[in-house]
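*Asks:* Next one to model:
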Amino acid sequence: MKLARSRHTADRPGRLTHTRPQQDVTSFNDLQKRGDDAMGETDLLAQALTLGIHVRYRPLAPGLCGCYLDTGRLIVIDDALSAPQRRCTLAHELAHARHGDHGCRGVGGGKAERRARRETALQLIDPRAYASAEIVYEGDVWWIAAELDVTVQVVEDYRLLLHDGGTVLGGVW
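*Replies:* From the prediction side, this is the model:
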């Protein structure tokens, strides 16, 4: 069984504590019971359910934030992550799920990982909010990430897309 894995780091200033264990989401009924919207996490969970993917929150090995199991249509997210880390990891693993990726290693693994990171950055970062945060925080990646409720890695991936200019929408990242 191969895994598509995320390795987002704990990179948010002042937000490294985990508030409470997350409830597994395997149906729309579970989604309604959550009663919260952790900065868009509920929308991502709804996307997962629409795709027929179950999401579970469990302790994972150090350095591993999430994984997608294509054979079981299952995403597992480390239950110790902060809300922004969960959101970014879930978006990343959903990108793997949408493409039916079977892992990040081996033939095609690097391409699948780059695609998942690109799609995560484009999905989670609003261009206007990013531009405003760039000005307000004078390019400081940590504070921009905090303002946008994403990880530093997602901001850096978005910056790479901006740097590449016209290739962002052309799919050549």
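*Asks:* From now on I want contacts and neighbour counts done on CA atoms only, so please keep to that.
*Replies:* Will do.
*Asks:* which SS class is the spatially most central residue of the chain?
*Replies:* Centroid-nearest residue in the chain: residue 88, 2.4 Å away (criterion: Cα atoms, centre = their mean). Put simply, residue 88 is helix when judged by DSSP: H, G, I helix; E, B strand; the rest coil.
*Asks:* Following up with a second sequence; could you model it the same way so I can compare the two?
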Amino acid sequence: MTNQTFAVLDALGVKVKYVQMPPDRDGEYDHRRQLIRVQMGLPERAHRSVLAHECAHAVFADVPSMFGPVNRKQERRADEWAALHLIDIESYKRAEVIHHGHSEAMAVELNVLLELVEAYQRTLQRIDDTVYLRPRMGAGQWAHREQVA
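*Replies:* Predicted structure coming up:
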């Protein structure tokens, strides 16, 4: 939800500015300035996805690194954070059933970009007949558990 994203940004003291971005970018976070720049005129689905992704960079105080693996880790973490904040488990389950697991159609249904559906799927772990959301080591360490056939 974009309102929830703006609430997080407000709590962090991060401002959002809508600007003309380079063709290869829809958004960016500048930690030094506590500023997110977002491409003007993005469709709603892209806007909420990009804003949540950049919000995640602010939450984690990410700064670009000269090391590629560090940047890739930051991008992956930002996508997963955004996905977990924009997609709830019930909506995901419904979209998966309606669209037979077709990720692009699910993204439209969930009103997010495909990258966030894929990121959400990375947070799921299937073990036998159970799917866990955000599993961690140890008994009972998950955000949600769902029995499946």
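*Asks:* Looking at the second structure, name the residue matched to residue 152 of the first structure.
*Replies:* If you follow residue 152 of the first structure across to the second structure using TM-score structural alignment, you land on residue 114.
*Asks:* Residue 123 of the first structure now?
*Replies:* Aligned by TM-score structural alignment, residue 123 of the first structure pairs with residue 85 of the second structure.
*Asks:* what's the helix or strand hosting its match packed up against?
*Replies:* Applying DSSP states H and E as the criterion places residue 85 of the second structure in helix 68-86. Counting contacts by 3 or more Cα pairs under 8 Å, 6 or more residues apart in numbering; DSSP states H and E, helix 68-86 of the second structure is packed against helix 44-59, helix 114-122.
*Asks:* What number of residues are in the vicinity of residue 115 of the second structure?
*Replies:* Residue 115 of the second structure has 17 neighbours, counted by other Cα atoms under 10 Å.
*Asks:* give the contact list for the nearest residue to it once chain neighbours are set aside.
*Replies:* Nearest non-adjacent residue to residue 115 of the second structure, counting by Cα to Cα, 6 or more residues apart in numbering: residue 79, 7.2 Å away. Contact partners of residue 79 of the second structure, counting by Cα atoms under 8 Å, 6 or more residues apart in numbering, are 53, 56, 115-116, 119.
*Asks:* can you redo those as TSV with distance to residue 25 of the second structure?
*Replies:* Converted to TSV, the contacts of residue 79 of the second structure look like this (distance: Cα to Cα, whole Å):
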residue	distance to residue 25 of the second structure
53	12
56	16
115	14
116	16
119	19
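*Asks:* so which pair among those is furthest apart in space?
*Replies:* 56 and 115 (14.4 Å; Cα to Cα).
*Asks:* what's the neighbour count on residue 35 of the second structure?
*Replies:* Neighbourhood size, residue 35 of the second structure [other Cα under 10 Å]: 19.
*Asks:* ok, for it, nearest residue in space, not its chain neighbours?
*Replies:* residue 15 (4.9 Å).
*Asks:* again, but for residue 149 of the first structure
*Replies:* Among residues not flanking residue 149 of the first structure along the chain, residue 84 sits closest, at 5.3 Å (Cα to Cα, 6+ apart).
*Asks:* follow-up on the earlier one: what does the residue nearest to residue 35 of the second structure correspond to in the first structure?
*Replies:* Checking TM-score structural alignment: residue 15 of the second structure goes with residue 54.
*Asks:* ok, that match to residue 92 of the first structure distance?
*Replies:* Between residue 54 of the first structure and residue 92 of the first structure the computed distance is 15 Å (Cα to Cα, to the nearest Å).
*Asks:* Neighbour count for those two, which is higher?
*Replies:* Neighbour tally, residue 54 of the first structure and residue 92, criterion other Cα under 10 Å: the higher count belongs to residue 92, 29 against 19.
*Asks:* ok, residue 6 of the first structure - contacts?
*Replies:* Contacts here follow Cα under 8 Å, 6+ apart; on that basis residue 6 of the first structure touches 64-67, 89, 92-93.
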